[in-house]
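> Have a look at this fold, sequence not included:
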């Protein structure tokens, strides 16, 4: 029996890598995407295979619609049963009055347009209206969508707010077609992404202000994602799981 494949975008590091590994140990076939670090992606694949799972890594530029379409035509993919829209980008911390138009286009293209296009192609394979057997989509949003990230990443926060709206609308749109759509909103997680924003130690700086007094681990977010993809969450759609230490 075909167990199906879960696609994890941005699966070479951080939350994406932790999710891919956990899916592999849960018996799913995993297709993870990466943008530049092929070695890191292959390490994740190696970990999954070493644990008895099956995985493949595919290079995808999430700013290129042709690359996204090609991903869903990957020969090793098989039957798509799940999608984790995890790939995202942010840029150096700044105020809104310092934002440049090209930065905004980059952020919105990768964080909003790309997951919508990935969902489009996944639905065409999973929806019962298209002859599919159903499936699940989990969008990786951010606590920034609720908090706004003032003085740091208002553009990134706005992109995640758009992803939240997309999650809710899509969940209702495909609920009768065998597809569940949910989101997780991590915040203050120890990942390399903070270095992209110019402050690798951001989580450590903010940890004392959190109710739980610590940052989170990618594996803690992965647990929520894998649960939302599973049959244990079979009556859950249009739902948001916050993982931000109580903030």
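That came in fine, so what should we check first? A quick note: this is a predicted structure, and the numbers were derived from the prediction, not measured.
> hey, let's count contacts and neighbours off CA atoms from now on
Fine.
> How much space separates residue 212 from residue 206?
11 Å (CA to CA, to the nearest Å).
> and if you look at residue 69?
Distance from residue 69 to residue 206, counting by CA to CA: 39 Å.
> again with residue 171
From residue 171 to residue 206 the distance is 33 Å (CA to CA).
> For the residue nearest in space to the middle of the chain, which residues are in contact?
With distances taken as CA atoms, centre = their mean, residue 86 lies nearest the centre of the chain, 1.5 Å away. Residue 86 is in contact with 8-11, 15-16, 139-141, counting by CA atoms under 8 Å, 6 or more residues apart in numbering.
> Which elements pack onto the lengthiest helix in the chain?
Longest helix in the chain, counting residues (DSSP state H): helix 154-174. Judged by 3 or more CA pairs under 8 Å, 6 or more residues apart in numbering; DSSP states H and E, helix 154-174 is in contact with helix 101-108, helix 144-147, strand 179-186.
> Next up, a structure to set beside the first:
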């Protein structure tokens, strides 16, 4: 049996990059999906290769089915794992003040992107479709249950959809050798906040977190690795909250 091969979308930065590094240390070969920063993706690939696994970067828009297909069709083989991590908030503010194009983009990347990636994973991994089985982890958010009023209600709604995707698909694929789970981070130090136009948000809202601090990407990645691995063999349909008590 060869090494597991895991696709990580949004793998060039933040939680995705930390997850690739942790998977590599756990012996996974990795496909690093990225949207635009090829140099960053190349660094993540090089770091993975440095610990002795195979890795490749694939530029892909997760809302484009053809791009999603390419993520699962590299020379490394047929994936046995997926981390559906690609996401963005894009804007901070009341929903009434959020431009429609921003709402649409956030919904498409965070929810449609996860659905399309999970759909492809089901096609290639399900044992009743000729696959070898596998595991899927979708990156959700504590926003899915908190709602994120005055910040990004549309993002929270998309992540709530991701939670429903996890629950439903886990049941759908239970007899097909594929486990499906989610990880819901809380406030984490990544550049998603800068991308939304508020680089200081983490420090401004840390007081909401019961543990009194923001999380780091390296604190989210181990949960993902565990859910993909054999120690979580009886875990499916679960969204694991890693949010400092939030």
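Yep, that arrived. None of these values were measured; they are calculated from a predicted model.
> Please state their TM-score.
Remark: TM-score between the superposed chains equals 0.97 [TM-score structural alignment, normalised by the length of the second structure]; 246 aligned residues with a CA RMSD of 1.1 Å.
> returning to that earlier point: looking at the helices and strands packed on helix 154-174 of the first structure, which one is packed in the most?
Neighbour counts (mean count of other CA atoms under 10 Å) averaged over each of those peak at strand 179-186, with a mean of 25.
> what's that one in contact with?
Residues outside strand 179-186 of the first structure that contact it (CA under 8 Å, 6+ apart) are 123, 126-127, 134-143, 164, 167-168, 170-171, 174, 221, 224-225, 228, 234, 236-244.
> Show me which of these are buried.
If you count burial by 16 or more other CA atoms under 10 Å, the buried members of those come out as 123, 126-127, 134-143, 164, 167-168, 170-171, 174, 221, 224-225, 228, 237-244.
> Break down the first structure into its helices, ranges please.
Taking DSSP H as the criterion, the first structure carries its helices at 14-25, 38-50, 65-71, 101-108, 114-126, 144-147, 154-174, 193-196, 202-206, 218-229.
> What's the separation between residue 139 of the second structure and residue 83 of the second structure?
For residue 139 of the second structure, the distance to residue 83 of the second structure equals 7 Å [CA to CA].
> Return every residue with contacts to both of those two.
Taking CA under 8 Å, 6+ apart as the contact rule, residue 139 of the second structure and residue 83 touch no residue in common.
> Return the residue of the first structure aligned against residue 238 of the second structure.
Correspondence of residue 238 of the second structure to the first structure, assessed by TM-score structural alignment: residue 239.
> Roughly how far does the nearest residue to its match once chain neighbours are set aside sit from residue 72 of the first structure?
Spatial nearest neighbour of residue 239 of the first structure, excluding adjacent residues (CA to CA, 6 or more residues apart in numbering): residue 182 at 5.0 Å. Distance, residue 182 of the first structure to residue 72 of the first structure, using CA to CA: 21 Å.
> Check residue 38 of the first structure too.
Using CA to CA, we find residue 38 of the first structure at a distance of 19 Å from residue 72 of the first structure.
> Now tell me what touches stretch 206-223 of the first structure from outside.
Stretch 206-223 of the first structure is contacted from outside by 14-16, 18-19, 22, 184, 186-191, 203-204, 243-247, using CA under 8 Å, 6+ apart.
> Give the aligned equivalent of residue 158 of the first structure in the second structure.
The equivalent of residue 158 of the first structure in the second structure is residue 157 (alignment by TM-score structural alignment).
> neighbours around its match, how many?
Residue 157 of the second structure is flanked by 21 other residues according to other CA atoms under 10 Å.
> can you pull the contacts of it?
So residue 157 of the second structure contacts 144, 147 (CA under 8 Å, 6+ apart).
> go again using 10 Å as the cut-off
Neighbour list for residue 157 of the second structure: 106-107, 110-111, 143-148, 163 [criterion: CA atoms under 10 Å, 6 or more residues apart in numbering].
> would you list those residues in JSON lines and tack on distance to residue 64 of the second structure?
As requested, the contacts of residue 157 of the second structure are exported to JSON lines (distance: CA to CA, whole Å):
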{"residue": "106", "distance to residue 64 of the second structure": "14"}
{"residue": "107", "distance to residue 64 of the second structure": "14"}
{"residue": "110", "distance to residue 64 of the second structure": "13"}
{"residue": "111", "distance to residue 64 of the second structure": "13"}
{"residue": "143", "distance to residue 64 of the second structure": "25"}
{"residue": "144", "distance to residue 64 of the second structure": "24"}
{"residue": "145", "distance to residue 64 of the second structure": "28"}
{"residue": "146", "distance to residue 64 of the second structure": "29"}
{"residue": "147", "distance to residue 64 of the second structure": "27"}
{"residue": "148", "distance to residue 64 of the second structure": "28"}
{"residue": "163", "distance to residue 64 of the second structure": "21"}
